[in-house]
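Student: Got a predicted structure here, sequence first:
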Amino acid sequence: MSVHQPVKKVTTHVLHAMKQRGEKISMLTAYDFSMARILDEAGIDVLLVGDSASNVMAGHETTLPITLDQIIYHAQSVVRGVDRSFVVVDLPFGCYQGDSKAALNSTIRIMKETGGHAVKLEGGSEISESISRILSAGVPVMGHLGLTPQSIYKFGTYSVRAKKEAEAKKLLEDAKLLEKLGCFAIVLEKIPAQLAKEVAQAVSIPIIGIGAGPDVDGQVLVVHDMLGMTKDFHPRFLRRYLNMYEMMKEATQRYIKDVKTQDFPNEKEQY
């Protein structure tokens, strides 16, 4: 009789080791149990319970409206579907900016109520106090630099960040600072590929890119975009692996037709 081997869990230590040996890290977002279960079984390394749920799950224009209670609900659902993947939970807008005590309290709620493994915060030196306070409580922190969607109204655009020398210099300094503070990884969003490469080489912690070129330690996409469940979003960095929007629409139309023509349910589909 074969003994069932326990599933090896991805941890911060595993992710660090992957960077050391040059193995790329795969990361996708997830917001519910069913999707998380599929992605986990497929072998994804990291699942991000992103504040992008505000867009793809709730239909908001930005990530700003999602609340701490809502992100906790999504994270609880995801964690129940996971055996192997490392689950990172976004701290929503307003839960950590300018108040490190609120940042810690928000994080404690996430960790206690969801069973998630880490939190992610957007920003560099300006949120260093919040990061330090969370880390002092023993909670792993993933950083997020470059295009930070929670600051959309400050930037006024979702275009590429850090093209100018001053912003690029600050981004590199912020990445080094986040490493020094104790972050276990950093997401770099929508920055020039060459700069992302420099950052990945300058720090020993994993750098996960989204629209940041190939020379980083891993990639992340919003799962709804990757599967083609969204149809109006066409950034250069996105590769759609399915056209789920059309597939689901067609399946629904077939179901409607079968109901209307009384083809469904047939004799085998009744009791």
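Tutor: In hand now; what should we look at?
Student: From now on I want contacts and neighbour counts done on CA atoms only, so please keep to that.
Tutor: Noted.
Student: where does the most centrally placed residue in the chain land in three-state SS?
Tutor: The chain has residue 48 as the residue nearest its centroid, 3.2 Å off, counting by CA atoms, centre = their mean. Here residue 48 is strand, with the state taken from DSSP: H, G, I helix; E, B strand; the rest coil.
Student: where do the strands sit along this protein?
Tutor: According to DSSP state E, the chain carries its strands in the segments 25-29, 46-49, 86-90, 118-120, 141-146, 185-189, 207-210, 218-221.
Student: Below is structure B, check it against A:
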Amino acid sequence: MSATNVIKSLTASDIRGMKGDTPIVCLTAYTTPVAEIADTACDLILVGDSVGMVLHGLPSTLGVTMDMMVMHAKAVARGTKRALIVVDMPFGSYEQSPEQAFENASRLMVETGCGAVKLEGGVDMAPTIAFLVKRGIPVMAHIGLTPQAVNTFGGYKVQGRGDDGDRLMADARAVDEAGAFSVVIEKVPASLGDKITAEISIPTVGIGAGAGCDGQVLVVDDMMGMFTNFKPKFVKRYATVRAEGERAVAEYAEEVRARTFPGPEHTFADEVKK
């Protein structure tokens, strides 16, 4: 491959430089084939701890482990050439101390080759973010509805309404000042997403935070229609993969039971034709 054909992977610095420019496109991915698809159009691929719910059938993200994140991030890395890979730090892997966070974040980067990590929290986690950034680990922050704290919030509720907007604005300022290169804002009023985006110096990536954010992220299984019984208000389904998969399986089962599959074109002869 000549030097002119080398595909340059985006970095955390590149993403930060997109502030106020072309909107940042982000999707989750947990497997090599999906990463290959996402990499064709996305600037950032998030290996989210949502993997616990969408691939492993867990009731929340709380049961996700470091080993699970490492395994799926390695798979995503095999299918990614251009997009920045960001890996979620799972619940319990960073909250205890900045030192604990560095140990686990450095493991993620060394073992997976990802370009950054993501952790949840604002003002309270700002010292940890600063600790990591000073030691060479790019950090994407996550404020608003933070799924790892869903039990504290009492469910997946909209955050930042009324006076609560001041809390989230403080969170946004704190992670910006701590050195995060971007911040996910989840499930807040669009007006608050706009306000935060205008005030802080780093890109905002919204999920249920309005079109005014510097970018958008969705869980790939949600936007592809893998689930029929779960559709948050902020999700648009761009495909119906679940329905198409069920159709294909039903057709396959019908042909197997009718003995029309495998047909001659799928069957090996006794002798090779000369």
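Tutor: Done, it's in. Worth saying up front: this structure is predicted, and the values here are computed from it rather than measured.
Student: Let me know which of the strands of structure 1 is the nearest to residue 270 of structure 1.
Tutor: Residue 270 of structure 1 lies closest, by CA to CA, to one member of the strands of structure 1: strand 25-29, at 38.1 Å.
Student: circling back to that earlier point, could you dump the strands of structure 1 into a markdown table and include distance to residue 196 of structure 1?
Tutor: Converted to a markdown table, those look like this (distance: least, CA to CA, whole Å):
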| stretch | distance to residue 196 of structure 1 |
| --- | --- |
| strand 25-29 | 15 |
| strand 46-49 | 20 |
| strand 86-90 | 21 |
| strand 118-120 | 19 |
| strand 141-146 | 10 |
| strand 185-189 | 7 |
| strand 207-210 | 8 |
| strand 218-221 | 11 |
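Student: on that earlier part again, the residue nearest to the centre of structure 1 matches what in structure 2?
Tutor: Under the alignment (TM-score structural alignment), residue 48 of structure 1 pairs with residue 46 of structure 2.
Student: Look up how far residue 105 of structure 2 lies from its match.
Tutor: 15 Å (CA to CA, to the nearest Å).
Student: In structure 2, where's the longest helix?
Tutor: helix 241-257 (DSSP state H).
Student: Tell me the residues of structure 1 aligned with it.
Tutor: Counting by TM-score structural alignment, helix 241-257 of structure 2 corresponds to residues 244-260.
Student: ok, residues contacting the matching stretch?
Tutor: With contact meaning CA atoms under 8 Å, 6 or more residues apart in numbering, stretch 244-260 of structure 1 is reached by 227, 228, 229, 230, 231, 264, 265.
Student: Out of those residues, which two sit at the greatest distance?
Tutor: Farthest pair in those, by CA to CA: 231 and 265, 31.6 Å.
Student: which of the two has more neighbours?
Tutor: residue 231 (13 against 10; other CA atoms under 10 Å).
Student: what's the nearest residue to the more buried one if we skip its chain neighbours?
Tutor: Distances taken as CA to CA, 6 or more residues apart in numbering put residue 245 closest to residue 231 of structure 1, at 6.9 Å, once the chain neighbours are dropped.
Student: with structure 1 superposed, average distance for the longest helix of structure 2?
Tutor: Helix 241-257 of structure 2, aligned to structure 1 and superposed, deviates on average by 0.9 Å (mean CA distance after the TM-score superposition for structure 1).
Student: buried residues in that helix?
Tutor: residue 241 (16 or more other CA atoms under 10 Å).
Student: Return the residues in contact with residue 28 of structure 2.
Tutor: 45, 46, 47, 48, 217, 218, 219, 220.
Student: what's the nearest residue to the third one if we skip its chain neighbours?
Tutor: The reference is to residue 47 of structure 2. residue 87 (4.7 Å).
Student: Structure 1: which residue goes with that neighbour?
Tutor: By TM-score structural alignment, residue 87 of structure 2 lines up with residue 89.
Student: Thought residue 115 was touching that match, still the case?
Tutor: No. Applying CA atoms under 8 Å as the test, residue 89 of structure 1 and residue 115 come out as separate, 10.1 Å apart.
Student: which neighbours do those two share?
Tutor: Overlap of the contact sets of residue 89 of structure 1 and residue 115 (by CA under 8 Å, 6+ apart) is empty.
Student: Of those two, which one has the most company?
Tutor: Applying other CA under 10 Å to residue 89 of structure 1 and residue 115 shows that residue 89 carries more neighbours, namely 29 against 16.
Student: Roughly how far does that one sit from residue 214 of structure 1?
Tutor: 24 Å.
Student: Likewise for residue 171 of structure 1?
Tutor: Taken as CA to CA, the span from residue 171 of structure 1 to residue 214 of structure 1 is 18 Å.
Student: ok, now residue 238 of structure 1?
Tutor: 13 Å.
Student: ok so, going back, and the residue nearest to the centre of structure 1, what does it touch?
Tutor: 27, 28, 29, 30, 87, 88, 89, 90.
Student: now structure 2: which of these match?
Tutor: Mapped onto structure 2 and checked by both residues aligned by TM-score structural alignment, their matches' CA atoms under 8 Å, the contacts of residue 48 of structure 1 keep the contacts 27, 28, 29, 30, 87, 88, 89, 90.
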